[in-house]
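**Student:** turn this into a structure:
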Amino acid sequence: MARIGVDVGGTFTDLVLEKMDKNDRSSVFVHKVPSTPHDQSVGVLRGVLELCELAGVKPADVSMIVHGTTVATNITIEHNGADVGMLTTRGFRDILHIGRHKRPHNFSLQFDVPWQSHPLVKRRNRIAITERVMPPNGEIAAELDENEVLEAAHVFKARGIESVIVCFLYSFLNDTHERRAKALVQSVLPDAYVSCSSEVVNVIREYERFSTTAMNAFVGPKTALYLNNLEGKLRDAGIHAHLRIMQSNGGVSTVEMCAQRPVSILMSGLAGGVMGGRWAGAMSDARDVITVDIGGTSADFSTIPDGQVKIMNPRDTYVGAYPVLAPMIDMATMGAGGGSIAYIDEGGAFRVGPRSAGADPGPACYGRGGSEPTVTDAQVVLGRLDPDQFLGGGVKIDPELAHRAIEQKIARPLGMSVTEAALGIIRILNSNMSLAIRANSVAKGFDPRRFALLPFGGAGPLNGVALAEAVSAREVIVPPAPGITAAIGLLVTDMQYEFTRSVMTVLDNVTEQDIDRINGVIDDLTAQCRVRLEADGVPSHRQHYVRVAECRYHGQGFELRADIPDGAVSLKNIGQIEANFHAQHKRDYGWAFDDVDVEIVTLRVIGVASTPALQWPPLPTGSVRPDDRALMFVRRTTFDDGETYDTPRYDRSRLLAGNTLDGPAIVVQRDSTTLVPPGYRARVVANGNIHINRLAA
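**Tutor:** Next up is the predicted model:
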């Protein structure tokens, strides 16, 4: 049997296949195909079939496919989601417009407010309904006017709206009205995509809850269509594998679940890289790592302390300008990659990105009509990418086109040589990325000097050492297949389901009644997770439950996560939740108020089905000096110090455990290229990783 991970990027779709033999020995095969932005499923299906042929695996023998997709993300970026109709409590029609009165730019008179200029739900499609639920216990103060709901549903039908949300005030306390309104809408629009806020995100805060539900309905129809279409295409091709989708929180889920709650996969395409980076670090017993995923269009960074993937604070979980209360891995993203375009702006400043040449036409050196200089063109001009070795020789690149683009657009206007301009492109890119790394590490209380920097993606290992030097990371670890690491991350990820409910409780004066309410909610949320896991055929011995209390100091605006101790919550152990919150607050902010009341706002239960991690085949042991067959050729290459050296190229597939390479050197493989500058030494270890460290002075 075999399983496949598929990660769709802006330029390439990366795939990895793990095949187990009768003796449970693992064989791993990797592959890349061009992405197909018009329909990602075309590239995915092509890649899966080609990889099966490459690995000698029959399509019918593939048992699982885990997919990281940017479909939902792209819909939000391009503002081309569904027309959404909204039912809400009378008097609260304009919450999505008002937001929290935060000005994106405090001192600008001409700023754009995205949630107003590009609303997820147009005002004419937001219809107020008579109903009212009251805090603190969810008592019904005004019954739902069912006739108004039916009238609104007929209005939506007349307007051709097939995506509807039901967002009533305080529905997290009592969702009776929301569920009834949904049933009434479906009686009029049986084929509509209908979401209740209590189903999507059953927590406090009307604006964030309404926005999250609106986003779910905005991206839902197209996302569900894509996922179901992909599943159908795979089945038609004779692939009856279980299809699983990467979620923003670093877990995987089913097509059905992700089609119902697509807000959970808005960061699907980014999360796989973080999980793959953690896996690669763990192979070298490096638990403190900073992942740097640089592809063709963007670069993503995440700090992983002590092997624990961090989840973003709810106040920061925005997609575009829209708050989305879905758990997301804490990462920074910027428009910086191999396809990032270098240009001179209107003020005469030399800039790189975020605009990208993408897959089509791509960098100038591709010869597909691109005329603007990119980062890849700069690497070619500096001799770091060999024209006859790019993607294993699968893509031919023209150095003359790269040289001409940089000369015409950068070097000549700025009065510098083409080499200086190319070095400038790389230095600007690395400067921008190092700032983003510091924002995700230093600014959040983590010292990069104790972290290993783990670069991957097609372009990551070219920049890894320069970025490690810029942020003072202790070493660089390059994974065995850098360009496919995000796809590998999909095969080392557990299945996860999360359910939440707001339970406002101040811990300093908690009563037995409060304790019973907390335990009742935890049991209910755990049961919901268990139902989902069992429906997926996960046996009880593989089920694990993580329980979290999202807490704040009484009066604070947002919460932090605090672990709940094992067993039932009691008056004896509830103080541990408070202590865990204080410790988390101190880690995040550098201080804690031990004498201030702590309040539980939301309870969260995460149901986890453990998945066996991908086993990378170990390398045979070699000598310190690489085998002569590993040396491919020597070419002139320019490094960041501006000097040009005769630089040997080594075939990574021929490097053995124990081999060391002193810079300058370049390690070439099909999916990426690793740069070892002068003054650094690269060491190959048995698990396939390459460790790069500065040589002692």
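**Student:** hey, let's count contacts and neighbours off CA atoms from now on
**Tutor:** Will do.
**Student:** the stretch 401-550 of the chain: strands as residue ranges?
**Tutor:** 452-456, 475-478, 495-506, 543-553 (DSSP state E, counting those that start in this stretch).
**Student:** and those strands, which is most packed in?
**Tutor:** Among these, ranked by average contacts under mean count of other Cα atoms under 10 Å, first place goes to strand 452-456 (a mean of 30).
**Student:** hang on, the earlier thing: got the strands of the stretch 401-550 of the chain as TSV, with distance to residue 677 columns?
**Tutor:** Listed next are the strands of the stretch 401-550 of the chain as TSV, based on distance: least, Cα to Cα, whole Å:
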stretch	distance to residue 677
strand 452-456	15
strand 475-478	12
strand 495-506	40
strand 543-553	44
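**Student:** for residue 223, give me its contacts.
**Tutor:** Shown in contact with residue 223 (Cα atoms under 8 Å, 6 or more residues apart in numbering): 71, 72, 259, 262.
**Student:** let's compare: structure for the following, please.
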Amino acid sequence: MRLIGVDVGGTFTDVVLYDVDTLDTFIHKVPTTLDDPSIGVLSGIVDLCATKGIDVGSIDYIRHGTTIATNAVLEHGGAETGVVTSEGFRDILHIGRHQRPQHYSIYQEIPWQDQPLVRRYNRLCVPERIAPPYGDVLTPLDEAAVRECALEFKSRGVGSIAVCFLFSYLNPQHEQRAKAFIKEVYPEAFVSVSADVSPQYREFERFTTTAMNAFIGPKVRNYVANLTDRLRDSGFDADLHIMTSSGGVATPQMIEEKPVLTLLSGPAAGVLGGAWAGALSNRDHLTTFDVGGTSADIALIIDGQFQMATARETQIGGYPIMLPMIDIHTIGAGGGSIAHLDAGGAFKVGPKSAGARPGPAAYGHGGTQATVTDANVVLGRLVPAHFLGGTMRLDANAAQRVVGQLAEQLDLSLEETAEGILTLLNANMANAIRSRTVQKGIDPREFSLVAFGGAGPLHGVEVAAQLGIREVIVPSRPGISSAVGLLTTGLRYDTIRTAFQVSDNFDTTRLTDDFDAMAQEIAAQFEADGVSRDDVSFQRAADLRYLGQGYELKIDLPAAPLDDGVLATMIDDFHARHESEYGHAFPGKPIEVVNIRVAGVGRTRTLLQPEPAAGGDVNAALIDRQLCMFRTGQTLHSYDTPIYRRRHLPIGVPIAGPAIIVQTDSTTVVPPNWQFTVEPLGNLVITRSA
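**Tutor:** All right, here's what the predicted structure looks like:
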């Protein structure tokens, strides 16, 4: 059986092919084709198969991490979208809540108001009303009004429609009927209903999530269909699965219905790849540090489990999204980040990136602005002749020219300017990690930093040093760790229902019935995908809060029946989690169950633990030496630095820095006063030596 993982980044598309039977692993990188990423995806897969003499028809599974949905949101490139909503509630999408991104600024930009997903004249109302608390019909749906809305959208050329009614999470019948009426008169429209996308209370977030699904829906649907056709036409008969934001993969059919599930598709795969690498080193407290060409993604692994974002933290581009997502923090910092002086003369790095084209000046494609990659070349931390395994030679003169131009503006030397670029970038990334650890009461020094992505190993050690972290793990193939992460997970579907029960009067029968019904719903989806129920495991959780609080904390539940003992443990776990998250708890106070959740994971063939490596010899691994610049104390020093080829390094032998370690998909920098060791299962572990 052969599996392929494909991850599309801002600069490169990474491909990994894994043979389950022989344990052979092959990797390949091609430039990302930004206009149509499916071209680069297909090219990378076909090139890799051709290079290794593998018949494309022998590939069984292709798992893909995509940025189509994310880019559509960040670039505001979605479809012209309309909304059908309850009469009198046309402006929920505009008003939002009293919270604002910046509490005290009167000049701030509010994404859902400044760049709305749905313009006001495309938000139409119909008479209907579902009433809480049981979902009774207060006002019947005006079917003629729904049809009129559909015809109006059709005449305007609005091809994507979201249906969002009040309290539909309690009773979805009005939304489902409205969808049927719209499809009847406007069959070519892409229609999303909130009861399918996010059946939870909080109208603003539910409406926004559904509008987002409609906004990105046509683009994602067309991309998935186009990729499926390209693969089929090229002779592939493999099952295609798409990475979702919650850490699993889904079928193309599911993604075409709920494209909003892919908003963190690529970064989520990276977290899984980082967790897998950490497990190979028997580490279960990890900070994953994924740095590519345009961005850095940061997440925490605690006790071997990735953390899910809470309802108050799930957002993309400033728009609140109410769906299960891995808790990932992203900043505009990567190898292509541009160093510049802002309008006030301040020296900044990012968030704007040179991207794949023209890319950094050192790429030789016409880049004219200094980037992080150019700074690394100037300081000797990237080796021009050994970039991408020697398949792409860097232009050192071009890098020196653009950094030199910035140095003249700053009145600094070439080397000081280059080192300043890296210092600013590393400080930005360290601050991003602090926001996920220190600001939440978590000590980052208790975690190992897993550095991957094309640029993560270049910066990982210096970022760790700023945080007091004493161990950095670099996976065996750091540049394609997100593609590897795609091969470590199975099919996963999540469902959620709003419950609203208080601890002094739990209705365990109703909760049990709801959990069972949700599990049946997921099992039916897996059965439609050809996965037996025997191959599906279920995970249950509940969102809890103290009665009167505004937001919840997710608490995992065992698979055991919901008796008094399980409920008591759930409450104790909530108190402990609240204490950890906020520094206090209120034992004895009533607790409210807001939502209940069920996740189903379908077992599929995944990446296995690799065979121990034989290792090499340090002298054979040494391929060159060159001068590299590192700051020690207050002074920038030049060091005669050995350059090692990673695949020839010995196993279990500590080697002192400074050192540059090159391989096909990344370059690792080990500064002075640090040392590195290659472990038997392939990880490079870097620790302080002084």
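**Student:** please state their TM-score.
**Tutor:** The TM-score (TM-score structural alignment, normalised by the length of the second structure) is 0.98; 687 aligned residues with a Cα RMSD of 1.4 Å.
**Student:** nearest to residue 390 of the first structure, of the strands of the stretch 401-550 of the first structure?
**Tutor:** Closest approach to residue 390 of the first structure among those is made by strand 452-456 (16.1 Å; Cα to Cα).
**Student:** mean shift between the closest one and the second structure?
**Tutor:** Superposed on the second structure, strand 452-456 of the first structure shows a mean distance of 0.6 Å to its aligned residues (mean Cα distance after the TM-score superposition for the first structure).
**Student:** where in the second structure does that strand fall?
**Tutor:** The alignment of strand 452-456 of the first structure onto the second structure (TM-score structural alignment) covers residues 448-452.
**Student:** got the contact list for that stretch?
**Tutor:** Among residues not part of stretch 448-452 of the second structure, those counted as contacts by Cα under 8 Å, 6+ apart are 274, 277-278, 283, 285-291, 457, 460, 464, 469-475, 478-481.
**Student:** 6 Å instead, please
**Tutor:** Residues outside stretch 448-452 of the second structure that contact it (Cα atoms under 6 Å, 6 or more residues apart in numbering): 286-290, 457, 460, 471-474, 478-479.
**Student:** how close does the equivalent of residue 277 of the second structure over in the first structure get to residue 132 of the first structure?
**Tutor:** In the first structure, the residue matched to residue 277 of the second structure (TM-score structural alignment) is residue 280. Applying Cα to Cα, to the nearest Å, the value for residue 280 of the first structure to residue 132 of the first structure is 52 Å.
**Student:** neighbour count winner among these two?
**Tutor:** More crowded of residue 280 of the first structure and residue 132, by other Cα atoms under 10 Å: residue 280, with 29 against 19.
**Student:** quick one: classify that one as helix, strand or coil.
**Tutor:** helix (DSSP: H, G, I helix; E, B strand; the rest coil).
**Student:** what residue, apart from its backbone neighbours, is nearest it spatially?
**Tutor:** The shortest distance from residue 280 of the first structure to any non-neighbouring residue, by Cα to Cα, 6 or more residues apart in numbering, is to residue 479 (5.8 Å).
**Student:** so the one you found sits right up against residue 687, yeah?
**Tutor:** No. Counting by Cα atoms under 6 Å, residue 479 of the first structure stays clear of residue 687, with 9.1 Å between them.
**Student:** of these two, who's got more company?
**Tutor:** Neighbours were counted for residue 479 of the first structure and for residue 687 using other Cα under 10 Å; residue 479 has more, 26 against 18.
**Student:** that one -> the second structure?
**Tutor:** Checking TM-score structural alignment: residue 479 of the first structure goes with residue 475.
**Student:** which non-adjacent residue is nearest residue 676 of the second structure?
**Tutor:** residue 686 (4.2 Å).
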